[in-house]
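1. 3D, please:
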Amino acid sequence: MKTILPILLLFVFACKTTQPVAADDITAIRSILTQQQKAWSENDLEGFMSGYWQSEELTYFSRGKITKGWQTTLANYKRNYPSKKETGELNFEIANITKINNDAYWVMGSYFLTREVGDANGTFMIIFKRINGEWKIIGDSSC
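-> Below is the predicted model:
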């Protein structure tokens, strides 16, 4: 009995400590998404892109095309959303944040753009990965 109690306590403690970590991860991911909404709505595309992995391996899929690279993705955003009239105000509605493993989550949701040039909305699925201790979007599929 004396040897079982410490093992049982260790097991209970280990189980309890895993939950707050997942909650902290989700809070950090939601914070990045909130920062992205704010940056986009201020026509700060560089600020919006700070949530993405600054790598040539960043993958973006939309309208049947795959785009690779952080700089290419930023250039596309700048070309397609050159002013506040096009960026408008961005709001996300998060449907699901699901853990893939300790260092990755996928997020599904909808986006809503309220703009002078006409409103737009659609859906997205993004993959967050913990890279060097920071959560970054490594893959984005939007339509």
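2. From here on, just use CA atoms for contacts and neighbour counts.
-> Noted.
3. how about the helices in the chain?
-> Applying DSSP state H to the chain gives helices spanning 4-41, 45-49, 70-80, 84-87.
4. Second input sequence below; structure requested for side-by-side comparison:
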Amino acid sequence: MKKLYRILLVLPVIAVLAFTSLGKDDALKGTRDEIIQVMRDQEAAWNMGDMQGFMKGYAQSDSTLFVGKTRVNYGWQTVLDSYLKAYPDQAAMGTLHFDLIRVEPLSKKNAYVVGKWTLMENEKPASGHFVLIFEKSKAGWRIIVDGTS
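-> Modelled structure (predicted):
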């Protein structure tokens, strides 16, 4: 009888823990899905020649940081201007593809993404890797730090 009593006491605790962890997993999956969608939207905008649409993935802030092979840019507008200088039209933009290696929530408001980018422009592929830090705001998940090589 004591054994049955112990089991009956432990079962609700196990059930609560199981449901709590399920909720966290669902929330993490939702976060991952939302961030992946931002990346897919950026990819689609780029491939349509829509630089403004591509930039919607970034936080529109003076503190947005882009670290590339040869430069460090601060601010959404500076990042946009740099992209426009390097890719003045759709032909120059080519076709972009992201291969997302890891999408990892760090908290309710922050996550990071590790991936590979491939750009086909004039049949000459270019590629490299990136690490992005996302922050959740009223506008949704946005990139606040972009380290691209």
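5. For I131 of the first structure, which of the helices of the first structure is the nearest?
-> helix 4-41 (12.7 Å; C-alpha to C-alpha).
6. picking that back up, want to throw the helices of the first structure into TSV with distance to N121 of the first structure?
-> Formatted as TSV, those follow (distance: least, C-alpha to C-alpha, whole Å):
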stretch	distance to N121 of the first structure
helix 4-41	14
helix 45-49	17
helix 70-80	15
helix 84-87	12
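7. Run through who's touching stretch 109-122 of the first structure.
-> Applying C-alpha atoms under 8 Å, 6 or more residues apart in numbering, the contact partners of stretch 109-122 of the first structure are 85-96, 123-125, 142-143.
8. what's stretch 70-82 of the first structure aligned against in the second structure?
-> Counting by TM-score structural alignment, stretch 70-82 of the first structure falls onto residues 76-88 of the second structure.
9. Which positions in the matching stretch come out as buried?
-> For stretch 76-88 of the second structure, a neighbour-count test (16 or more other C-alpha atoms under 10 Å) marks 76, 78-80 as buried.
10. and that stretch, how far from the chain's centre?
-> 20 Å (C-alpha atoms, centre = their mean, to the nearest Å).
11. Same check on stretch 109-127 of the first structure?
-> Worked out by C-alpha atoms, centre = their mean, stretch 109-127 of the first structure lies 14 Å from the chain centre.
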